[in-house]
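**Q** this one's sequence-less:
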């Protein structure tokens, strides 16, 4: 098991498949993009599947989420999903994507064994989407969501970040749209993981802001902590249910005490926390020919040293050197 000194057990593995992305979201990276990892630096398909197998069969991982960058840019993605779905015990498999290209590949991913998707969409207005992402691809994301639902990748979850002066007035409209289309909406506080290191706490839209906006149109009833468990989102019933909305408040309401995640970057580094400044290299052990048992030992040792919290509430907090696109969500 991947246990830390605070008694937390990591059963949820986030696997970044690439650091590349086909959007340039203002809260993530500069307009010109970043220096992407070279192919020799990236884990191969076989290396990814081997590490997932070690995690699932030897370390107690039960859920695997493929992330990026943009994971749909990874060649051979359906094959990776299919091989991971064939593991025993079979992990639950999900994908976080910006939705561009999902309309084309959703049926193949479902056939390969993918269980569900999280799609990022911050606005219902194409012109605001273009401003936020620096790309005119709003229709592609909407079509990707429809295709995911049609393919049976349920539940289809939508991740939304609200930014001041751009889309911070859209929370009620987004929730009404999600309910109408059968999607589960999650608002995510903007986190200090931008490549420009321009994040400022004073300028972010908080969970409290989101809830206040939603309550201008909807009645929200909080679900209990016993229902939430280790999930990052606090959830509320909308108008008595059955529909729900979630808020992931990593900054203002951190949930570190219940964290059950371990992360693997596209170049084979274990990260114990999204905001960690240290990493543990598994790629070197793979390529040195180390057996599964040694790789598992290195992974367990890394997780044993996991810190109690993200440190976001510490005045001395420093952002990780790597941005979100290089870490994986």
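**A** Received, thanks. Only a predicted model underlies this, so the values are computations on that prediction, with no experimental measurement involved.
**Q** hey, let's count contacts and neighbours off CA atoms from now on
**A** Fine.
**Q** off-centre distance for stretch 4-13?
**A** Remark: stretch 4-13 is offset 18 Å from the chain centroid, using Cα atoms, centre = their mean, to the nearest Å.
**Q** ok, residues contacting it?
**A** Contacts made with stretch 4-13 from outside it, assessed by Cα atoms under 8 Å, 6 or more residues apart in numbering, are listed as 1-3, 55, 60-65, 257-264, 303-306, 308.
**Q** report the buried members of those residues.
**A** Neighbour counting over the contacts of stretch 4-13 (16 or more other Cα atoms under 10 Å) leaves 1-3, 55, 60-65, 258-264, 303-304, 306 as the buried ones.
**Q** you'd agree residue 223 is up against residue 240?
**A** No - applying Cα atoms under 8 Å, one finds residue 223 not in contact with residue 240, separated by 10.9 Å.
**Q** what residues sit buried inside stretch 306-316?
**A** Counting neighbours by 16+ other Cα under 10 Å, one finds that the buried residues in stretch 306-316 are 306, 310, 311, 312.
**Q** ok, now stretch 116-125?
**A** Residues 116, 117, 118, 119, 120, 121, 122, 123, 124 are the ones in stretch 116-125 that count as buried (16+ other Cα under 10 Å).
**Q** next up, a second structure to put side by side with the first:
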């Protein structure tokens, strides 16, 4: 979405202050129901974490033994979750919903949640990001419930390497899930891949060949500092430019014409099209100035940024008897205070306490 001119301070081009820094002081929040911030951005895309639990143990996400999972009474119930989503869609102008985790397929009642969201007016676009475990038997039901699109995480096509990265021997299950999702008509069907130096960086071409051959859209994502171990090192990250250089050894890539808008991926047509590949350079090519996202964790916390160090508790309002408009005001205030950027390059950058599995992708 194009940033709206609200007569407010603009995000500097080519740089981003960290989420712990104080935003430039601007005028009072304008009288609008939308989720605006002080830099003219409007959040219309809600990322919803359904659970912090996962059935894989990816090395770049969590330790082999897993994490201390969120207690059940802290997690939003289906009813609470649907109410907050309803507030977002009907009062705050949210038009896109993406369900994430942890692993969202582990959430009981997922199909009922999707159906309730699909019944909202105006009807939002509904997508889901999954590791694909269990997708084979559920893809048709997810589509029937109202799911529009799907992203499946897949970092390697080699069984032994998949087991090394995820600490589970489940590659066949993921591939079967992709096939079932395609058959269910969940399109475009996207694959998310993270390349790591010395691990799977040599598979960029193989992954794109696989995607092209099966009619999937591939998205390469730079590894971000969101691991539970806080062990991320820039030196181990394969940059967007390195990914593109690798792909060009086998494919002709051309930047896709038209406005990118708030989309996180830079898109390239492959060998003249129609197949496309995307590269999300969140670290080396930040797109904070166009961000249109707001985030809701499984325990009801609003996060204005993936890398935010603070949260706004909507669960306490829900359970304290607050009305929908009071909840909406708290959400608007949280987004109004959004920092200009993630600040990964800032000397004082602090990695969020919560890992990606607890924040949601």
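**A** In hand now; what should we look at? Predicted model, so just to flag it, every value in this text is computed and none were measured.
**Q** could you tell me which of the buried residues of stretch 116-125 of the first structure belong to helices?
**A** The members of these all map outside helices under DSSP state H.
**Q** now, which of the residues you listed sits nearest residue 246 of the first structure?
**A** Sorting these by how near they are to residue 246 of the first structure, with Cα to Cα, puts residue 118 at the top with 12.8 Å.
**Q** quick one: map that closest one onto the second structure.
**A** Residue mapping for residue 118 of the first structure onto the second structure gives residue 151, with TM-score structural alignment as the criterion.
**Q** before we move on, what about residue 312 of the first structure?
**A** Alignment note: residue 312 of the first structure maps to residue 344 in the second structure; criterion TM-score structural alignment.
**Q** all helices in the stretch 201-350 of the second structure, in order from the N-terminus.
**A** 204-214, 240-247, 315-319, 324-336 (DSSP state H, counting those that start in this stretch).
**Q** how far apart are the longest one and its match in the first structure?
**A** Aligned to the first structure and superposed, helix 324-336 of the second structure gives a mean residue distance of 0.2 Å (mean Cα distance after the TM-score superposition for the first structure).
**Q** again with the second one
**A** In the superposition with the first structure, the average deviation recorded for helix 240-247 of the second structure is 0.5 Å (mean Cα distance after the TM-score superposition for the first structure).
**Q** now that helix: which residue numbers in the first structure?
**A** Using TM-score structural alignment, helix 240-247 of the second structure pairs with 207-214 in the first structure.
**Q** one more: stretch 314-322 of the second structure?
**A** By TM-score structural alignment, stretch 314-322 of the second structure lines up with residues 282-290 in the first structure.
**Q** mind listing what's buried in that stretch?
**A** 282, 283, 286.
**Q** before we move on, what about stretch 113-126 of the second structure?
**A** Of the residues in stretch 113-126 of the second structure, 113, 114, 115, 116, 117, 118, 124, 125, 126 count as buried by neighbour count, 16+ other Cα under 10 Å.
**Q** residue in the first structure matching the fifth one?
**A** Looking back up the chat, that one is residue 117 of the second structure. With the correspondence set by TM-score structural alignment, residue 117 of the second structure lines up against residue 84 in the first structure.
**Q** now do the SS call for its match.
**A** Here residue 84 of the first structure takes the helix state, with states given by DSSP: H, G, I helix; E, B strand; the rest coil.
**Q** from residue 97 of the first structure, how far off is it?
**A** Here the criterion is Cα to Cα, to the nearest Å. By it, residue 84 of the first structure lies 18 Å from residue 97 of the first structure.
**Q** swap in residue 237 of the first structure?
**A** According to Cα to Cα, residue 237 of the first structure and residue 97 of the first structure sit 25 Å apart.
**Q** so for these two, which sits in the more crowded spot?
**A** Set side by side, residue 237 of the first structure and residue 97 show unequal neighbour counts under other Cα atoms under 10 Å, the larger going to residue 97 at 27 against 17.
**Q** now that one: closest residue in space that isn't a chain neighbour?
**A** Spatial nearest neighbour of residue 97 of the first structure, excluding adjacent residues (Cα to Cα, 6 or more residues apart in numbering): residue 119 at 5.1 Å.
**Q** who's in contact with that neighbour?
**A** Counting by Cα under 8 Å, 6+ apart, residue 119 of the first structure makes contact with 96, 97, 98, 99, 145, 156, 157, 158, 159.
**Q** same thing but at 7 Å, please
**A** 96, 97, 98, 99, 157, 158, 159 (Cα atoms under 7 Å, 6 or more residues apart in numbering).
**Q** same check, this time on residue 289 of the first structure
**A** The contact partners of residue 289 of the first structure, taken as Cα under 7 Å, 6+ apart, number zero.
**Q** where's the counterpart of residue 97 of the second structure in the first structure, which helix or strand?
**A** Residue 97 of the second structure maps onto residue 64 in the first structure, with residues paired by TM-score structural alignment. When secondary structure is defined by DSSP states H and E, residue 64 of the first structure falls within strand 63-67.
**Q** chain center to that strand: distance?
**A** 8 Å.
**Q** report the aligned residue range of the second structure for stretch 157-174 of the first structure.
**A** Counterpart in the second structure of stretch 157-174 of the first structure, with TM-score structural alignment as the criterion, is residues 190-207.
**Q** next: stretch 12-23 of the first structure.
**A** Matched against the second structure by TM-score structural alignment, stretch 12-23 of the first structure falls on residues 45-56.
**Q** now what about stretch 200-208 of the second structure, what contacts it?
**A** Outside of stretch 200-208 of the second structure, the residues that reach it under the criterion Cα under 7 Å, 6+ apart are 156, 195, 218, 243, 246, 247, 250.
**Q** show me what contacts residue 50 of the second structure?
**A** Neighbour list for residue 50 of the second structure: 99, 100, 101, 104, 107, 298 [criterion: Cα under 7 Å, 6+ apart].
**Q** grab the nearest non-local neighbour of the second one.
**A** Read that as residue 100 of the second structure. Spatial nearest neighbour of residue 100 of the second structure, excluding adjacent residues (Cα to Cα, 6+ apart): residue 49 at 4.7 Å.
**Q** next: residue 155 of the second structure.
**A** Counting by Cα to Cα, 6+ apart, residue 193 is the residue found nearest to residue 155 of the second structure once chain neighbours are left out, at 4.6 Å.
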